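>>> Take this sequence and fold it.
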Amino acid sequence: MLLGGTAVATPSAAATTEPGSIGASGTITYPVENTSFPVTDLVFGTASESGDFKEEGPKITLAGEVLFNPNKDTLSTTADTELKRLVQEIQARNAREITVIGHTDNVQGSAHNQKLSERRATAIGKTLRKALGEDVKVTTSGKGQDQPIADNESDEGRKLNRRVEITVVK
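Down below sits the predicted model:
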């Protein structure tokens, strides 16, 4: 788990750096895995192909496949386990305010993806509000397909782009 700091890896950096080592600039570097799609820069903590959530500083990212069925905004049967882990992590950070941002790939049209990302963020937000109680402010929004973290030309890249990011504001 990464808590605090920035973890950055590029294909060239990963080849010469020991996993988890701290570079001269103070960044923790991890190797890039599963680079079967074009990668120019990959910032860890921003996606997970396995469905596990990744953490980077105040941001926690959940893979969309674990939370939702394709092109749906209702929670999948596997979402419960990940959301319980997420709630525990937010509670451990003593969060008082969080944001939930939904993201999609570019398979459907831009307007469709924007609405889908908003509905997905709202679904996660409702679950978090219920689990965390009134002491934690939860704000939701969607970015649609406008902020990809991987190439949308491959299945692997699109899979990484379908995600929900939770940021601890305070």
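>>> make it CA atoms for all contacts and neighbour counts henceforth
OK.
>>> what's the strand or helix carrying S141 packed up against?
Per DSSP states H and E, S141 falls inside strand 137-142. Applying 3 or more C-alpha pairs under 8 Å, 6 or more residues apart in numbering; DSSP states H and E, one finds that strand 137-142 contacts strand 97-103, helix 110-132.
>>> Would you indicate which residues of the longest one are buried?
For helix 110-132, the neighbour count (16 or more other C-alpha atoms under 10 Å) marks 110, 113-125, 128-129, 132 as buried.
>>> Kindly report the same for the first one.
Residues of strand 97-103 classed as buried by neighbour count (16+ other C-alpha under 10 Å): I98, T99, V100, I101, G102, H103.
>>> In TSV, list these along with distance to L62.
Converted to TSV, the buried residues of strand 97-103 look like this (distance: C-alpha to C-alpha, whole Å):
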residue	distance to L62
I98	14
T99	13
V100	11
I101	10
G102	10
H103	10
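>>> Can you show me the helices along this structure?
Assigned by DSSP state H, the chain shows helices spanning 11-16, 64-67, 79-92, 110-132, 155-161.
>>> Those helices: which one's closest to K54?
helix 79-92 (10.3 Å; C-alpha to C-alpha).
>>> Can you check what angle separates that closest one from strand 97-103?
150 degrees (axes from the mean of the first three to the mean of the last three C-alpha atoms, to 10 degrees).
>>> so what does helix 79-92 touch, helix or strand wise?
Packed against helix 79-92 by the contact rule (3+ C-alpha pairs under 8 Å, 6+ apart) you find helix 64-67, helix 110-132.
>>> One more sequence to fold, the one below, so I can look at both together:
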Amino acid sequence: MSKYSKGNRVFAFEGEYKGKSGEVIDYQNIEFGMQKGCIVKLDEDSSTVCIPERDLEVENLNLEDINIEITNLKTQLKELAHQIPEKIAKEIPEHLAYLQEALKSKSKSEFLNEYHYISKELERTVNPDFVDSNISLKKLQHHGKNLPEL
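Predicted coordinates:
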């Protein structure tokens, strides 16, 4: 059994994939010394690689990282504006700001409410694959799920 769960966001701080981040999608039985490997789908190019557990740590976003991911989402939404109803195109950036505030205040329930609204509206108006494959949304979701209950 791995110390990482499927769906965990991880960052490689050592080894061949140093500096890369991605999502754990499976485990590998090949042993690297005394530890097993994790199958990670890398953000950079969506390739799937096996990385020794000893080279990984859970990806933790700081406030600057959160701001970058929210800015990335806002940019993507501007590019998709022609696909989204005008009302939703105005509301989603507002809800991203609320999401950002929830993350700053570490309010897990507020975060989950805002994330749910944003992801459901994007699924409905853009397409379900956009939400499932969007790295910024995945990073924010992972960070928010790991907020402590208040």
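>>> Just give the TM-score of the two.
Remark: TM-score between the superposed chains equals 0.28 [TM-score structural alignment, normalised by the length of the second structure]; 74 aligned residues with a C-alpha RMSD of 5.5 Å.
>>> got the helices and strands packed on strand 137-142 of the first structure as JSON lines, with distance to G157 of the first structure columns?
As requested, these are exported to JSON lines (distance: least, C-alpha to C-alpha, whole Å):
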{"stretch": "strand 97-103", "distance to G157 of the first structure": "13"}
{"stretch": "helix 110-132", "distance to G157 of the first structure": "16"}
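>>> for the longest helix seen in the second structure, packing partners?
Counting by DSSP H, the longest helix found in the second structure is helix 86-105. If contacts are counted by 3+ C-alpha pairs under 8 Å, 6+ apart, helix 86-105 of the second structure sits against helix 63-79, helix 108-125.
>>> how about JSON lines for the ones you listed, with mean neighbour count and distance to G22 of the second structure added?
Output for these, formatted as JSON lines (neighbours: other C-alpha atoms under 10 Å; distance: least, C-alpha to C-alpha, whole Å):
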{"stretch": "helix 63-79", "mean neighbour count": "15", "distance to G22 of the second structure": "14"}
{"stretch": "helix 108-125", "mean neighbour count": "18", "distance to G22 of the second structure": "20"}
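>>> As JSON lines, the ones you listed with distance to C50 of the second structure would be great.
Shown next, in JSON lines, are these (distance: least, C-alpha to C-alpha, whole Å):
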{"stretch": "helix 63-79", "distance to C50 of the second structure": "25"}
{"stretch": "helix 108-125", "distance to C50 of the second structure": "29"}
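>>> of all the ones you listed, which lies closest to R9 of the second structure?
It's helix 63-79; of those, that one is closest to R9 of the second structure (C-alpha to C-alpha) at 13.7 Å.
>>> Contacts made by the closest one with the rest, please.
For helix 63-79 of the second structure, contacts defined as C-alpha atoms under 8 Å, 6 or more residues apart in numbering pick out A89, P93, L96, Q100, K104, S136, L137, K139, L140.
>>> TSV please, covering those residues and showing neighbour count.
Formatted as TSV, these follow (neighbours: other C-alpha atoms under 10 Å):
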residue	neighbour count
A89	20
P93	19
L96	20
Q100	20
K104	13
S136	19
L137	20
K139	22
L140	21
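>>> What is the nearest of the residues you listed to A12 of the second structure?
Closest to A12 of the second structure, out of all of the contacts of helix 63-79 of the second structure and judged by C-alpha to C-alpha, is K139, at 15.0 Å.
>>> Just confirm the closest one is within a helix.
Yes. Under the criterion used here (DSSP: H, G, I helix; E, B strand; the rest coil), K139 of the second structure sits inside a helix.
>>> number of nearby residues for the residue nearest to it when sequence neighbours are not counted?
In space, and not counting its chain neighbours, K139 of the second structure is closest to R9: 7.1 Å by C-alpha to C-alpha, 6 or more residues apart in numbering. Using other C-alpha atoms under 10 Å, R9 of the second structure has 26 neighbouring residues.
>>> contacting residues around R9 of the second structure?
R9 of the second structure is in contact with S21, G22, E23, V24, V58, E59, K139, H142, counting by C-alpha under 8 Å, 6+ apart.
>>> With respect to P52 of the second structure, which of these is nearest?
For the contacts of R9 of the second structure, the nearest to P52 of the second structure is V24 (11.7 Å; C-alpha to C-alpha).
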